[in-house]
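Colleague: please find the sequence and the predicted model below.
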Amino acid sequence: MHWTSALAIYVLFWFLAVFLVLPFGVRTTHEAGGEHIPGTAESAPHVFLVGRFLLRTTITATVMFALFYLNYVNGWITAGMLDWSGVSRDV
């Protein structure tokens, strides 16, 4: 795999991880015991720590990419294993 392909796949995993990590560790103002500010959504986080969010996202994306790359190198799961239609595509 060329390094640019690996980088592009890692970026895809990173953006997927953004949506996986986003809901975890979020406490609303009500849950934190604070006073609701008019004009804000009740589901908005009380404090959004960007650094912690980016770190969690990067760690999650790195683990996912490492598993992907190990599968790519070792061939644990191949495209042929995922074809459940029973139709042979060998040409």
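Modeller: Sure thing, it's come through. Computed from a predicted model, the values in this text were never measured in an experiment. Residues are numbered from 1 along each chain as shown.
Colleague: make it CA atoms for all contacts and neighbour counts henceforth
Modeller: Fine.
Colleague: tell me the centre residue of the chain?
Modeller: A17 (1.5 Å; Cα atoms, centre = their mean).
Colleague: who's in contact with that residue?
Modeller: Residues near A17 by Cα atoms under 8 Å, 6 or more residues apart in numbering: T57, T58, T60, A61.
Colleague: most neighbours among these, which one is it?
Modeller: Neighbour counts for those (other Cα atoms under 10 Å) peak at A61, which has 23 neighbours.
Colleague: which strands or helices does the helix or strand where it lies pack on?
Modeller: Using DSSP states H and E, A61 sits in helix 50-74. With contacts taken as 3 or more Cα pairs under 8 Å, 6 or more residues apart in numbering; DSSP states H and E, helix 50-74 sits against helix 3-21.
Colleague: next up, a structure to set beside the first:
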Amino acid sequence: MELISVLAIYFLFWFLCLFMVLPFSARTDREAGVETLPGNAESAPHRFRAGPVVLRTTIVATIFFGLFYANYVYGWIGADILDFLKPESMRTTVER
């Protein structure tokens, strides 16, 4: 796999993991015991800290990407494992 492909796929994993990790550190004003300021949504985070979110996202994305890349190298799960999705008429005689 080329380096640019590796970076592009990691970038996609990172942003997917960002949306998975983001809700875990969010606390609203009500949960923090502070009065909500006028004009703010009640669901807005009390104090957003980007550093820990970026660190957690990077860790989770690296783990998922590592599993993806290991699967790419060793071929644990491939398209042939999804054979049950093919209609019977499209399967070859060798597969039957």
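Modeller: Structure received. Given the structure is predicted, the values throughout are model-derived calculations rather than measurements.
Colleague: returning to what we had before: just want the angle from the helix holding A61 of the first structure to helix 3-21.
Modeller: For helix 50-74 of the first structure against helix 3-21, the angle between stretch directions is 130 degrees (axes from the mean of the first three to the mean of the last three Cα atoms, to 10 degrees).
Colleague: buried stuff in helix 50-74 of the first structure?
Modeller: By 16 or more other Cα atoms under 10 Å, the buried positions in helix 50-74 of the first structure come out as L54, R56, T57, T58, T60, A61, T62, M64, F65, F68, Y69.
Colleague: which of the contacts of A17 of the first structure sits closest to E31 of the first structure?
Modeller: For the contacts of A17 of the first structure, the closest approach to E31 of the first structure (Cα to Cα) belongs to T57, at 23.4 Å.
Colleague: who's in contact with that closest one?
Modeller: By Cα under 8 Å, 6+ apart, the neighbours of T57 of the first structure are W14, A17, V18, V21.
Colleague: what's the neighbour count on L3 of the second structure?
Modeller: So L3 of the second structure, with other Cα under 10 Å, has 8 neighbours.
Colleague: with I9 of the second structure as the reference, measure out to it.
Modeller: Distance of L3 of the second structure to I9 of the second structure, computed by Cα to Cα, to the nearest Å: 10 Å.
Colleague: same question, F15 of the second structure
Modeller: From F15 of the second structure to I9 of the second structure the distance is 10 Å (Cα to Cα).
Colleague: check E42 of the second structure too.
Modeller: E42 of the second structure is 35 Å from I9 of the second structure, by Cα to Cα.
Colleague: same check on V53 of the second structure?
Modeller: 20 Å.
Colleague: and if you look at Y74 of the second structure?
Modeller: Distance of Y74 of the second structure to I9 of the second structure, computed by Cα to Cα: 17 Å.
Colleague: G33 of the second structure now?
Modeller: Distance, G33 of the second structure to I9 of the second structure, by Cα to Cα: 41 Å.
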